[in-house]
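Trainee: The following block contains a protein sequence and its predicted model.
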Amino acid sequence: MSNENSEISGPMLPSKRQDVLPQRVYLLNFDITNLPSTLQFLALCGAVFFFYVGYGYFQELIFQLDGMRPFGWYLTFIQFGFYSIFSFSEMKCSGGIVRRIPLSIYAQLAFYTVATMGLSNASVGYLNYPTQVIFKCCKLIPVLIGGILIQGKRYGCWDLLAASLMSFGLILFSLADSQVSPNFDPRGYIMISFALVADAIIGNVQEKSMKNYNAQNKEVVLFSYSIGCVYIFILLLITGELFDGFAFFWNNPWKTYGYSVIFSILGFAGVNVVLTLVRITGALMAVTVTTMRKAVTIIVSFILFSKPFTMTYVWAGLIVLSAIYVNLYSKNKSKWDEYIFSHFRKRKIDHQLLTLRV
């Protein structure tokens, strides 16, 4: 699960359960079921913006530290460690540790989780942060390819149009970045591209596994991150980054470990809030909120961290935004068409009634 990538790749997929009684609505551990639905929605939206804008701020802030650039994987190791602790505590408090998916599948899921989050974190050292955020918005492209190759899915013209628009928007954003960024480094694009490919694979594998074994999100989060933490530990040992990273972080623990702890808490909390938002409002509203959150993150990044700006960023972002909604329309075409046509029919009837009265 990549945080929002998740917004959130795999573990963000809500498990499909049909309860007889209405489910309780929680904002983290606070029960907000008795609040009016509007207040529930506003509280969850506020939490999404707070946690994820803060998550993005601290992620970029960490990489502003002199010498931090090579230690993206060490940061990911710390993040995986905290996510494992948080998810373990959450499962313990909610009924105990239960595993339904075989460990062999979790070994694969952990590998792809490590790839998507590790490469995503590492890419921040080589990319403008807004560029990284835009790329993460476009995981439809590898998800579409992964769905065809892994699950044999078929996609219609609206999905292909959305993927094409996203590709065009990414090209524009990348060209703008190469023209105005003095630190343009192709390695960042390679890292974030591979992160998206891993994200596409993990999303499809998790969806299939959770359906086949009726597993819950908490279980997938715990085992994916705990096994992934072992993977990263071995990788850091082999490359020698474990000791170099520890020495670098220990030289300034308040700004390194301190920022990393806050970064991890905000990310884990954000994942849980988005899951709740998806469950009570549906995918369309959740995507709208998280997309607006990403737009705010990009604006905050330009305001708080000095970086060059060009209007091409705006046009490229709008193209990607339109692609996201084309993709949503393709998934909800019949429902949206019914709503649009009923709206026009109502307006036509109202106009006819008004004409008769006149």
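Mentor: Nice, I can see it.
Trainee: can we go C-alpha only for contacts and neighbour counts from here?
Mentor: Will do.
Trainee: quick one: secondary structure of F243?
Mentor: With DSSP: H, G, I helix; E, B strand; the rest coil as the basis, F243 sits in helix.
Trainee: right, I mislabeled it, should have said L35
Mentor: L35 is classified as coil under three-state DSSP.
Trainee: Counting neighbours, which bits of stretch 197-212 end up buried?
Mentor: Judged by neighbour count (16 or more other C-alpha atoms under 10 Å), stretch 197-212 contains these buried residues: 197-207, 209-210.
Trainee: put this beside the first:
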Amino acid sequence: MSILRLGLCVSGVYAMFLLWAVAQERLSVPFQSIDGQSADRFKSALFIGICQSCLGSLAALIYIYMRGERGSSPCSLLGLDVVTTNGLSKEKTDGSRSTKVSSNERARKADTATSGRRSPCSLLLLGYLQCSLFISIAAPFGFASLSHITYPTMVLAKSCKLVPVMIMNIILYRRRFAPHKYLVVAMVTTGITMFMFSGKERPSKGSNESTSQSPYAQLIGITYVLVDIFLDGAVNSTQDEIFLRYKVTGQQMMFWMNIFSTLLTLILGTLPLPYIPVLHPSTDARFELASALVFVREHPSIVVPLLQFSLTSALGQLFIFETLQHFGSLTLVTITLTRKMFTMILSVLVYSHWLTAGQWVGATIVFAGISVEAWVKRKDVHAKRVIEEKEKAKIKTL
């Protein structure tokens, strides 16, 4: 049963995110208008975010209710009956709270002082909101970068999340890391630099926009990707902090983050904002959501890749959290690492990208660096298991 479940998880992650990657790249190139006289690029990353997060929250909700215990209250199923993992408090569904004095409580005094009288539940929701805000801002930058750099370049850059995650953990939460992680960061940085500056191909074939031929276009695209992955790093470090402090499941986090992302993007999409590069690129008098709907009506060929992108993202997240729950982060790292390699290769084959020898060398260095991280994690997990087995053997002898 375990092998069957692992095979299902691996197949699900591969199938969903490989299709997701194909749809994402398709959304970045021009679409033929319904009259066949023009081809225009879809610029509304906010509308794409609304579709993606809406389906993501719906998929998470269905999963939670299907896998939840019978008789559980909605509050319990959605993770609002908060149990903190640091021994500070437990907030039950009837509103009562039990406290436990420990050394961890003294260590969290500063956090308690700043949070005032907020309940653990409200602090947890604020953490979800923070993650959603970062995601809602980051996604448009990643989408906009495809107007200036090729999709394989963006895929490789997005696979290097370790760098911003480490930096944001150091800046936001004052964490320190093992020496090998800095070696991994150096390898990843070197590889991605070689890949980006060894390429000769223009992005988004078929585009007639002058920005894609500007000598500064690649620099702009790299800047957008850096903003995207640094915000992703802030999301990952905040997620680590939430899992450290609260006893919640991945599906509960997925639901709340997607709900908040949907609300935030809907608000931004319906506000009469002026022209803002990346975040609000509409130049007409309509608000962003109206402009996006008009584009969809005039370019119906966008509907299929948009649905494919949103649906595969929602289902892919479920497979990721299922893998994390039953097989741990080490297995998930291995799956996502190989998936990103196949994503880049698939993009090269499907969309006829041409990579130079320097780009292949750079990609090899990047994936070698990530493999070092996976190997060290495997070693650490094995060492911990050995210690646990020894402790169990001692208890049995007693």
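Mentor: Looks like it arrived, so ask away. These figures come from a predicted structure and were not determined experimentally.
Trainee: on that earlier part again, of the buried residues of stretch 197-212 of the first structure, just say which sits nearest to D159 of the first structure.
Mentor: A200 (15.0 Å; C-alpha to C-alpha).
Trainee: Tell me who's in contact with the counterpart of the closest one in the second structure.
Mentor: Under the alignment (TM-score structural alignment), A200 of the first structure pairs with G233 of the second structure. For G233 of the second structure, the contact set (C-alpha atoms under 8 Å, 6 or more residues apart in numbering) comprises 161-169.
Trainee: mind running it again at 10 Å?
Mentor: 134, 160-169, 227, 239 (C-alpha atoms under 10 Å, 6 or more residues apart in numbering).
Trainee: tell me which element it falls in.
Mentor: Using DSSP states H and E, G233 of the second structure maps to helix 217-245.
Trainee: which element follows that helix toward the C-terminus?
Mentor: Downstream of helix 217-245 of the second structure, the next assigned helix or strand under DSSP H and E is helix 250-270.
Trainee: Tell me which residue of the second structure matches up with V143 of the first structure.
Mentor: So V143 of the first structure corresponds to V165, using TM-score structural alignment.
Trainee: what's the average per-residue distance for the helix of greatest length in the second structure once overlaid on the first structure?
Mentor: Criterion DSSP state H: the longest helix present in the second structure is helix 303-350. Compared with the first structure after fitting, helix 303-350 of the second structure has a mean deviation of 1.9 Å; criterion: mean C-alpha distance after the TM-score superposition for the first structure.
Trainee: between the helix or strand just after that helix and helix 303-350, how big is the angle?
Mentor: Next along the chain after helix 303-350 of the second structure, taking DSSP H and E as the criterion, comes helix 357-397. Using axes from the mean of the first three to the mean of the last three C-alpha atoms, to 10 degrees, one finds that helix 357-397 of the second structure and helix 303-350 are set 100 degrees apart in direction.
Trainee: Which strands or helices does helix 357-397 of the second structure pack on?
Mentor: When contacts are defined as 3 or more C-alpha pairs under 10 Å, 6 or more residues apart in numbering; DSSP states H and E, helix 357-397 of the second structure packs onto helix 151-158, helix 179-198, helix 303-350.
Trainee: Could you identify which of these is most buried?
Mentor: helix 151-158 (a mean of 23; mean count of other C-alpha atoms under 10 Å).
Trainee: isn't A110 of the first structure right next to G228, touching?
Mentor: Yes. Under the criterion of C-alpha atoms under 10 Å, A110 of the first structure makes contact with G228 at 4.6 Å.
Trainee: picking that back up, out of the helices and strands packed on helix 357-397 of the second structure, which comes closest to A357 of the second structure?
Mentor: Here helix 179-198 is closest among those (C-alpha to C-alpha), at 8.1 Å.
Trainee: against the first structure, where does that closest one fall?
Mentor: By TM-score structural alignment, helix 179-198 of the second structure lines up with residues 157-176 in the first structure.
Trainee: Which of the contacts of G233 of the second structure fall within strands?
Mentor: The members of the contacts of G233 of the second structure all map outside strands under DSSP state E.
Trainee: Could you save these as TSV and add columns showing distance to L311 of the second structure?
Mentor: Shown next, in TSV, are these (distance: C-alpha to C-alpha, whole Å):
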residue	distance to L311 of the second structure
F134	22
C160	25
K161	24
L162	27
V163	29
P164	28
V165	27
M166	31
I167	32
M168	30
N169	31
V227	26
Q239	23
